[in-house]
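> Here you go, sequence then predicted model.
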Amino acid sequence: MLDKTQAASLEKKAVLYRMVMPKHTCPYGLKAKYLLEREGYEVEDHHLKTREETDAFKAEHGVKTTPQVFIQGKRVGGYDDTRRFFGKSVYNPNALSYRPVAVLFTMTALMAMAASYAVSGDPFTVRAAEWFISFSMVVLSLLKLQSVETFATMFLNYDLLAKRWVPYSYVYPYAEGVAGLLMVAGFATWFSAPLALFIGTVGAVSVFKAVYIEKRELKCACVGGSSKVPLGFISLTENLMMMAMAIWMGLSWLGYFGAM
C-alpha cells in the first residue's frame, strides 16, 4: 500500500480501472472517480467493457472486486480502501445509528410546519405540533408496512403484549397508521385517541422494561424490521409522544380546553 504522505509529495495522478459495460456501469467506480477528482487527482480512467476483460484484470492483479485505484504505480485498492487512504470514514452497514429516526422526525417536523403555513400562514401553531406527531406516526407505520414479517420478528424481542399474543405484532403497524391518519384529519378522535394511547402506553412500558430494567441491548423495530436503530431513549420518547398526543387530542375532543 502507498503511504499518503509519500503520495502527497509526488505528482497527483491516479489510475482507475472500473466496469463500464453496455448494461452495467459500476456505481463504486463512479464514486471512486469522483472522490479522486475531488481530492485533486488527475484520473487516468480505464474502462473494463466486458465480463471477460474484468475477470482477466482481477486475475492479473489478484483482486476479487473492481474498481481498483493505483497511485504512482502502487495499488491503493477499491472504493472503501481509497476512502481510507484519504482518511475518510467508511460506511458500515451493520453499525448502530439513530440517524434514520433523527432524519424522520426532522422531515415530519418540517412537513407539519409547511402544512401549517399553507393553511394559516403561520408555521408555528398548535396544529403544527399535532401534525408533527401524527405525520410521524404515519411515516413510521409506512416503514413498518414495507415488511410486516421482519418488523414482527424484531418487535417480538421486546414488546410485552406481542409476546403474549403474537398477532399483535402484525396488527401494530396498521393500528399506528390508522391512528396517525385519523389524527392528521382530526376525524373520529373518539377512536384514534384511545387507540394511540393504548399502543403508545404498551410500547413505552415494553421499552422501559427491556432497556432500563433488564438492561438488554436490542434493535428498535420503530423504523422497520431491518433497522439498525438501538432500542433506548429515542424509542421510549416516540411512545411517550404518541401517548401525549392521544391525551391532548382526547381532552380537546371532550371540550376540556375550550371550557378552561
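Structure's in. What do you need? Only a predicted model underlies this, so the values are computations on that prediction, with no experimental measurement involved. Numbers count the residues shown, from 1 in each chain.

> C-alpha from now on. contacts and neighbour counts both.
OK.

> Residue 98 and residue 171: what is the separation?
To residue 171, residue 98 is 25 Å away according to CA to CA, to the nearest Å.

> what do you get for residue 61?
Where residue 171 is concerned, residue 61 sits at a distance of 54 Å (CA to CA).

> Looking only at neighbour counts, state which of the two leads.
residue 171 (13 against 10; other CA atoms under 10 Å).

> Residue 109 - nearest residue in space that isn't next to it in sequence?
Nearest residue to residue 109, sequence neighbours excluded (CA to CA, 6 or more residues apart in numbering): residue 132, at 5.0 Å.

> So the one you found belongs to a helix, correct?
Yes. Applying DSSP: H, G, I helix; E, B strand; the rest coil, one finds residue 132 inside a helix.

> okay, now it: neighbour count?
Using other CA under 10 Å: residue 132 sits among 23 other residues.

> Just give me the longest strand of this structure.
The single longest strand within the chain, with elements called by DSSP state E, is strand 13-21.

> ok, residues contacting that strand?
The list of residues contacting strand 13-21 from outside it, by CA atoms under 8 Å, 6 or more residues apart in numbering, reads 25-26, 29, 33, 36, 41-50, 54, 66-72.

> now swap in stretch 195-207 and tell me
158-161, 172, 175-176, 179-180, 231-232, 235-237, 239-244, 246-247.

> Put this next to the previous one:
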Amino acid sequence: MHKLAILYRMVTDQHICPFGLRSKDLLERQGYQVTDHKLSSRAETDKFKAQHQVETTPQTFIDDKRIGGYDDLRAFFGMNKAGQNGTTYTPVIAIFGIAALVTLAIQLAAGAIFISVQTLLLFIAMSMVMLALQKLKDLFSFTNSFITYDLLAMRNIRYGYLYPFLEAYVGIGMIAGLSAIWVAPVSLFIGTVGAISVIKAVYIDKRELKCACVGGDSQVPLGFVSLSENLFMIGGALLMLLVKS
C-alpha cells in the first residue's frame, strides 16, 4: 500500500521555491507517492495561504493532516533542522582536505612519489590561498568578526581589510617560488600576530568566539583551528628561510 502525501509549492515563471523541491525529494526518498500541487502565481499562493492560515509555502499534508514546511517535514521524519546548525569544523576540513589532495595531485603529475619539504610548503601555500579566498568573498563580514579578537586589527581596522590580501600574497608567492626574503617575513608577521591573538582570546581570556578563518559568516569556533592556520604561516616562513639558507 502506497504512502500518500500532498504537497503545495510555489512554481511560477519568475520563481521556483527551492524548499518545495527539497520537500518533494524528501517525501519521495521516504517512500511517499506525492500529489504535487504547483501554485503558479502570487495570487494563487496568497489564496492558498489565506485558506489554510499559513504564512509560507511549501506545505505538506499527510493523512489529511498538515505537517508544515520543509523544516517541519524534516522534524516529522525525525531529522534535524536543515542547514548548518551550531558550531562546525566542516568548512575547515573541506579546505585542508582539498588543499592536501591538490598538493598530492601536483606531486604525482610531476612524477614525485615521496613527500618532501617542498610538498609541505605547497600544502601550506594551497591552504593559505583557499582560506584567503573565503575571507575575500565578503571583506566586511570577515573584518567584523576578525577585529573582535585580532590584537592588531582591534587597533587598526585597516589591517583587518589588508590581512586576506597578505595571506593570499604569501600563498601565491610560495607557489610561484618567489624568494623567501619577499614572502617569509610577511608570513611570519601575520602568523605571529594571529597566533598571539588567538592564544590571548581563547586560552587566556577564555572568550567564546567564532573564527573568521573561513570568512565572517562561518560557525567555526575560534581556537585550535585558527591557531593551526597561524602556526602554518609561521612554520611555512621558517621552512622557506631554512630551505633558502
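Arrived safely. Everything numeric here is computed off the predicted structure, so don't read it as measured data.

> Drop the TM-score for these two in here.
Aligned and superposed, the two chains score 0.95 in TM-score terms (TM-score structural alignment, normalised by the length of structure 2); 245 aligned residues with a CA RMSD of 1.5 Å.

> what sits against the residue nearest to residue 109 of structure 1?
So residue 132 of structure 1 contacts 108, 109, 111, 112, 113 (CA under 8 Å, 6+ apart).

> Name the nearest residue to the spatially most central residue of structure 2, ignoring sequence neighbours.
Centroid-nearest residue in structure 2, with CA atoms, centre = their mean: residue 91, separated by 4.2 Å. Distances taken as CA to CA, 6+ apart put residue 214 closest to residue 91 of structure 2, at 7.0 Å, once the chain neighbours are dropped.

> Map that neighbour onto structure 1.
Counting by TM-score structural alignment, residue 214 of structure 2 corresponds to residue 223 in structure 1.

> pretty sure its match is in a helix, no?
No. Read with three-state DSSP, residue 223 of structure 1 is coil and lies in no helix.

> Now for it, how many residues are close by?
Count around residue 223 of structure 1 with other CA under 10 Å applied: 22.

> so it sits right up against residue 143, yeah?
Yes. Between residue 223 of structure 1 and residue 143 there is a contact under CA atoms under 8 Å: 5.5 Å.

> now the counterpart of residue 156 of structure 1 in structure 2: how far from residue 211 of structure 2?
Pairing criterion TM-score structural alignment: the partner of residue 156 of structure 1 within structure 2 is identified as residue 147. With distances taken as CA to CA, residue 147 of structure 2 is found 11 Å from residue 211 of structure 2.

> One more: residue 16 of structure 2?
34 Å.

> do residue 121 of structure 2 as well
24 Å.

> Repeat that for residue 180 of structure 2.
29 Å.

> again, but for residue 20 of structure 2
33 Å.

> One more: residue 154 of structure 2?
Taking CA to CA, one finds residue 154 of structure 2 at 15 Å from residue 211 of structure 2.

> Kindly report the same for residue 152 of structure 2.
Residue 152 of structure 2 is 16 Å from residue 211 of structure 2, by CA to CA.

> who's more crowded, these two?
Comparing residue 152 of structure 2 with residue 211 by other CA under 10 Å, the one with more neighbours is residue 211, at 25 against 16.

> residues contacting the more buried one?
145, 146, 218, 219, 220, 221, 222, 223, 226 are the contacts of residue 211 of structure 2 under CA under 8 Å, 6+ apart.

> what are the ranges of the helices in the stretch 101-250 of structure 1?
Applying DSSP state H, counting those that start in this stretch to the stretch 101-250 of structure 1 gives helices spanning 126-145, 148-155, 160-164, 167-185, 189-208, 233-253.
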